[in-house]
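> I would like to see how this sequence folds:
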Amino acid sequence: MTSAERLNGLSGTATGQRVFRSAIERFAKQGFAGTTVREICSDAGLTTAGAYYYFASKEDLLYQLIRQGQTALIDTAQRALAGVDDPIDRLALLIRTLAATHAVFPMLTRVADGELGALASQGPHLAEILALRDAYEGFWEETLAAGVSSGAFAIADQRVTRLSLIAICTGVSGWFSPAGPLTVEGVCDELAQIAFRIVTARRGGNAVSVDQTPRFELSLLPQFPWDAEGVS
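The predicted structure follows:
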């Protein structure tokens, strides 16, 4: 059994929950470079030797966390968009799912978004993660292109628009608080309405309200119990 297979198996155990929780907390608060395997092991109640049975290096652990996050984004988008063809509705769902994921799992998403550069540039891990990221962004590319083609969106530069909309959503992990004035659903609605203004979303020549688009149930989000700051 490879270390990747052992690490995958570990994620479903109590020991695995402790390892992933410690890693995600320390990577989010101290950064990948500022975290040691010894610290993660100490938090999780493992010896360093015992930890290396499950992962070959600190980078292996980071890769597994990012991979789970990226895979979950793709799966969530696929479920949300299934059977939805209208580009306005699709954009609303993409905004809602990405913003909600960053609100509910702030530590995982900060690590996945901010520590990608810690993966070795010549190793297989980075190539796989970049392929997953490109696959996810493909949903956005297709949606914006369809909206422009149908006349639902008026966009000068689709690439800049796509990157800007994604950045608005990923930024939620840095400022959202469940103790604040907005719920997760409220944040998603606000950002979807902002997105509609950015792309000049129109139906029949009229501006579109988020109230006219499909909702997204938070229960459809992936489950990452080791993201201790997650919002239930």
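> Only C-alpha atoms from now on, for both contacts and neighbour counts.
Will do.
> Spatially nearest residue to Arg18, not counting backbone neighbours?
Ala44 (4.8 Å; C-alpha to C-alpha, 6 or more residues apart in numbering).
> cool, and Ala92?
With C-alpha to C-alpha, 6+ apart, the residue lying closest to Ala92 is Ala192, at 5.5 Å.
> secondary structure element for that neighbour?
Secondary-structure assignment from DSSP states H and E places Ala192 in helix 184-199.
> Okay, buried residues for the longest helix that the chain contains please.
As far as residue count goes, and with DSSP state H defining each element, the longest helix of the chain is helix 124-150. Buried residues in helix 124-150, defined by neighbour count with 16 or more other C-alpha atoms under 10 Å: 125-126, 129, 132-133, 136-137, 139-141, 143-148.
> relative to helix 184-199, how tilted is that helix?
Counting by axes from the mean of the first three to the mean of the last three C-alpha atoms, to 10 degrees, helix 124-150 lies at 60 degrees to helix 184-199.
> Quick check: which helices or strands does helix 124-150 pack against?
helix 58-81, helix 87-104, helix 158-170 (3 or more C-alpha pairs under 8 Å, 6 or more residues apart in numbering; DSSP states H and E).
> got those helices as TSV, with mean neighbour count and distance to Thr15 columns?
Listed next are the helices and strands packed on helix 124-150 as TSV, based on neighbours: other C-alpha atoms under 10 Å; distance: least, C-alpha to C-alpha, whole Å:
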stretch	mean neighbour count	distance to Thr15
helix 58-81	19	14
helix 87-104	25	23
helix 158-170	16	29
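> I'd like those as CSV, with distance to Gly16 appended.
Compiled in CSV, the helices and strands packed on helix 124-150 are given as follows (distance: least, C-alpha to C-alpha, whole Å):
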stretch, distance to Gly16
helix 58-81, 11
helix 87-104, 20
helix 158-170, 26
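> I have a second one here; can you model it like the first so I can compare?
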Amino acid sequence: MNTDMTRNDFRTVAREALLAAVQGLVLAIVVLPCGLAFVVLTLVSLAFVPLGIGLLTTPAVLTGVRALADTRRKLAAQWCGIHVPAVYQPLPRGGSPWTRTFVLLRDPQVRRDLLWLPVDMTAGFVTALLPALVVFYPLQGIMLAAGLWRAYVPATGESTWYLFVPVSGQGTAFLAAVLGVAILAVGWRRTPRLLAAHFRLTRAVLGGDAELAERVRVLTETRRDAVDTSAAELRRIERDLHDGAQARLV
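Below you'll find the model as predicted:
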């Protein structure tokens, strides 16, 4: 029974490691082009704001950035159970392009989304790629020992590097395989944590103080409602006093 439990535990951990590696690889493939595209579009759109063209394009571009950030929030919750809060200010209905653009640019959450783009392209790309490297890179070392080194080492005899091991023959290829197995043995259990580190970075940049901002917004609205109610009550009292005095004079 202990053997079966150990075998099931090994399969579960291996499946989780492979899944995290594939998910990280998908993120790394998508992160760089999407982030670069939205950074370029945002900069170009903001540059055209003084000409008036950016007033029409900037809301659309920022909406796309928000959609990308919302997708990452959903993946963080679905894949790693990490909640990334977000509080966006409502846009005015029927506002002019100028109003919509500057309401968006004044929104702290939108500015946080824009700050997240370059971070996601750099540190986010690395943290997303790490789980895939931990699982798939050791396979290259094993394949080098299986004879793949002959395809890498040119006829001149120059060595090819596997991490810090110069592979120039079968002996050094075996060293590369040993290194690959060591990397896989140490890191394969940690691949889900590495993927979670990517989403924690996302939460640190995207989330920020969103929950606190939401509490402040609710408190501000409650205070505004209380002030409006008090002002209406004061006006009613003043009107009653005025009407009463006038009636007595009549």
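> Superpose the two chains and report the TM-score.
Once superposed, chain against chain, the TM-score is 0.27 (TM-score structural alignment, normalised by the length of structure 1); 95 aligned residues with a C-alpha RMSD of 5.1 Å.
> just to revisit the earlier point, now the angle between helix 87-104 and the longest helix of structure 1, please.
Using the same axes, to 10 degrees: helix 124-150 of structure 1 against helix 87-104 is 140 degrees.
> circling back: pull out the buried positions in the helix holding Ala192 of structure 1.
Buried, per 16+ other C-alpha under 10 Å, within helix 184-199 of structure 1: 184-185, 187-189, 191-197, 199.
> And for stretch 20-27 of structure 2?
For stretch 20-27 of structure 2, using 16+ other C-alpha under 10 Å, the buried residues are 20-25, 27.
> now swap in stretch 67-74 of structure 2 and tell me
Buried residues in stretch 67-74 of structure 2 (16+ other C-alpha under 10 Å): 68-70, 72-73.
> in which helix or strand would I find Phe125 of structure 2?
Going by DSSP H and E, Phe125 of structure 2 is in helix 125-143.
> And the contacts of that helix?
When contacts are defined by C-alpha atoms under 8 Å, 6 or more residues apart in numbering, helix 125-143 of structure 2 is touched by residues 17-18, 20-22, 24-25, 27-28, 31-32, 149, 162, 173-174, 176-181, 183-184, 187-188, 191-192, 194-195, 197-198.
> cutoff 7 Å now
20-22, 24-25, 27-28, 31-32, 162, 176-177, 180-181, 183-184, 187-188, 191, 194-195, 197-198 (C-alpha atoms under 7 Å, 6 or more residues apart in numbering).
> Which ones among these map onto helices?
Using DSSP H, the contacts of helix 125-143 of structure 2 in helices are 20-22, 24-25, 27-28, 31-32, 176-177, 180-181, 183-184, 187, 191, 194-195, 197-198.
> Just say helix, strand or coil for the closest residue to Phe199 of structure 2 other than its chain neighbours.
Of all residues not flanking Phe199 of structure 2 in the chain, Ala76 sits nearest, at 5.7 Å (C-alpha to C-alpha, 6+ apart). Following DSSP: H, G, I helix; E, B strand; the rest coil, Ala76 of structure 2 is assigned to helix.
> Was I right to think Ala76 of structure 2 contacts His198?
No: using C-alpha atoms under 7 Å, Ala76 of structure 2 makes no contact with His198, being 8.9 Å away.
> before we move on, back to that, against Leu27 of structure 2, how distant is the residue nearest to Phe199 of structure 2?
Taking C-alpha to C-alpha, to the nearest Å as the measure, Ala76 of structure 2 falls 11 Å from Leu27 of structure 2.
> Of all residues in structure 2, which one is nearest the centre?
Thr202 (3.8 Å; C-alpha atoms, centre = their mean).
> Next up, the contacts around that residue.
No contacts exist for Thr202 of structure 2 under C-alpha under 7 Å, 6+ apart.
> distance of it from Asn8 of structure 2?
On the measure of C-alpha to C-alpha, Thr202 of structure 2 and Asn8 of structure 2 end up 33 Å apart.
> Likewise for Ile237 of structure 2?
Counting by C-alpha to C-alpha, the gap from Ile237 of structure 2 to Asn8 of structure 2 is 76 Å.
> ok so, going back, just the buried positions in the helix holding Phe125 of structure 2, please.
125, 127-138, 140-143.
> Give the next helix or strand downstream of it.
Following helix 125-143 of structure 2 toward the C-terminus (DSSP H and E): helix 149-152.
> what residues does that next one touch?
Contacts of helix 149-152 of structure 2 (C-alpha under 7 Å, 6+ apart): 160, 173.
> Which positions within it qualify as buried?
Buried-residue list, helix 149-152 of structure 2, by 16+ other C-alpha under 10 Å: 149-150.
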